[in-house]
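Got a sequence here, can you model it:
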Amino acid sequence: MQVALVEDDPIIAKAVCTAVREAGHDCAVMADGVTTVDDRAFLGNDLVILDLMLPGLDGLEILRQLRAHGVRTPVIVLTARGTVPDKIKAFDAGADDYIVKPFAMDELLARVEAVYRRTSDKPAPELEVGTLHLNLANKRLTVAGHNVDLTPTEFSIMELLMRYHGQVVTRTMLCEHVWGFDWDGPTNVIEVHMNRLRGKVDRGRGVSCIRTIRGRGYALTVE
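From the prediction side, this is the model:
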């Protein structure tokens, strides 16, 4: 695996790169946001470890810009910012996982392997349930032929609901799929995203196709 590390602290950069290489992977370091935003850290690499507080350009803005240009390389955010709002902003911008400094190196390596396995799977490029059509390649949802703009988080939620349409998707499943296995944020965050998603998907429908199953989770039911 080719890993790119975007980190301006030379001590952390050296330690992480050494550990990644000892785990059998290649690792290249970039130390500022301006260098990174030209796509070099993302194109040609299998995974990126991205600090947020970088000289030149903030890591969150880098992530937003590259996702907006269709770059889908998996990204693990590695940062000292540890609040729930910080995590939500990163996941909404397109992060695949989030680790707060200080961190255990063994955990970081485990996350690298887990994110790579999860994102390197090659599922069907499209999902279709009733009038809902989800293109996994270009990250686009259409409802009855009309494009629906989704945030990266909303897209991930919709993908999971469509894969398990007619079945209950638990909150645990959502947390693992959307935010990573360590998500410990407030449970109402899920409901906030779900309500926003309903508002976009259910326009023109008399009844929402995303049902809340009390005490269990959610289910996508399309006639």
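
all contacts plus neighbour counts: C-alpha atoms, from now on.
Fine.

My guess is V16 contacts D106. True?
No: under the criterion of Cα atoms under 8 Å, V16 is not in contact with D106, lying 10.3 Å apart.

Between these two, which has more neighbouring residues?
Using other Cα atoms under 10 Å as the criterion, V16 and D106 rank with V16 on top: 20 against 10.

which other helices and strands contact the helix or strand where L141 lies?
L141 belongs to strand 140-143 when assigned by DSSP states H and E. For strand 140-143, the packing partners by 3 or more Cα pairs under 8 Å, 6 or more residues apart in numbering; DSSP states H and E come out as strand 132-135, strand 146-148.

So which bits of the longest one are buried?
Which is strand 132-135. Across strand 132-135, burial judged by 16 or more other Cα atoms under 10 Å covers 132-134.

Of these, which is the nearest to N195?
Nearest to N195 among those: L132, at 17.3 Å, using Cα to Cα.

One more sequence to fold, the one below, so I can look at both together:
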Amino acid sequence: MGTKSGTYQDVYIKRDNEMVSLKKDVTDFCEKYIKPVHPENWDWSVRDFDTPENDPTSAEARAIGNVILSDLNENVSTDVDLSTMNNVESIKAYLNPNSKHEPFNMREFAFALKVELEHGKIKDVNVTNNHPFLTAMIALAHMTETLTYYQRLKVMEAEGEIYEIMRKIEATTSEKEKWYKQLMEAEEELKEARSGLDDRLERMDDIPTLTIIGD
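Model prediction:
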């Protein structure tokens, strides 16, 4: 049976010993965990994440991370089985609110949430319904492969943009000035992305090395 593009298929998760519809739990979760740290526009189910000013904040990332960390530390059973997460000790160290690099980690985690919201309502295929917990789990799934994932993603995207602009410059005979301007902007973005990766690499000292590397 086919479904209309963008239709959200309901999923249930276990929270506080009850099975809860994800459609319903988005608002409930946000009211419980997001609203105290982000009182305005706190409901992710209706928040316009296409607008940059509505990007997830470090405070929101911290609140979501604390829920996941609590589940990991207490071995709480959820339908998203956290017990199967690879490199869990590294993830716990990353989410640790007492980490000396906690502000940097949470800014980065907020960016990761922004990236993975593409699996929610802002794209045609809606998997998470903007649920903060599931959005975070997608981000952490990438980070179990390498804690540098999102900083490397910024570098890769900037390099890809530069490559495509260069192709455009070579292929076009008009508007070259416009494309050279975009090239300069992209090169600056790449510089910032590489600096961000360097910052990440300098802040790995309190995160255990990965137990599982590769597939």
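
TM-score of the superposed pair?
Here the superposed chains carry a TM-score of 0.27, computed using TM-score structural alignment, normalised by the length of the second structure; 115 aligned residues with a Cα RMSD of 6.5 Å.

can you tell me which of the buried residues of strand 132-135 of the first structure lies nearest to K87 of the first structure?
Checking these against K87 of the first structure by Cα to Cα gives L134 as the nearest, at 25.8 Å.

Now the closest one: closest residue in space, sequence neighbours ignored.
In this structure, L134 of the first structure finds its nearest non-sequential neighbour in L141, 4.6 Å apart by Cα to Cα, 6 or more residues apart in numbering.

right, and that neighbour touches S156 too?
No: in this structure, L141 of the first structure is not within contact of S156 by Cα under 8 Å, at 11.1 Å.

Compare the two and say which is more crowded by neighbours.
Neighbour count, other Cα under 10 Å: between L141 of the first structure and S156, L141 has more, with 24 against 18.

who does the longest helix along the second structure touch, helix- and strand-wise?
In terms of residue count, the longest helix belonging to the second structure (DSSP state H) is helix 176-201. Helices and strands touching helix 176-201 of the second structure, by 3+ Cα pairs under 8 Å, 6+ apart, are helix 149-171.

Just list what the helix it packs on packs against, helices and strands only.
Secondary elements touching helix 149-171 of the second structure (3+ Cα pairs under 8 Å, 6+ apart): helix 102-116, helix 132-143, helix 176-201.

quick one: which of the ones you listed is nearest L72 of the second structure?
Nearest of those (Cα to Cα): helix 132-143, 12.1 Å.

buried residues in that closest one?
For helix 132-143 of the second structure, by 16+ other Cα under 10 Å, it's 132-140, 143.

R111 of the first structure: which of the buried residues of strand 132-135 of the first structure is nearest?
L134 (27.3 Å).

Let me see the contact set for the closest one.
126-128, 140-142, 159 (Cα atoms under 8 Å, 6 or more residues apart in numbering).

helix or strand right after the longest helix anywhere in the first structure?
Identified as the longest helix of the first structure according to DSSP H is helix 105-120. Next along the chain after helix 105-120 of the first structure, taking DSSP H and E as the criterion, comes strand 126-129.

So what's the residue count around H146 of the first structure?
Counted with other Cα under 10 Å, H146 of the first structure comes out at 11.

roughly how far apart are it and N195 of the first structure?
To N195 of the first structure, H146 of the first structure is 20 Å away according to Cα to Cα, to the nearest Å.

Equivalent analysis for V100 of the first structure, please.
Distance from V100 of the first structure to N195 of the first structure, by Cα to Cα: 28 Å.
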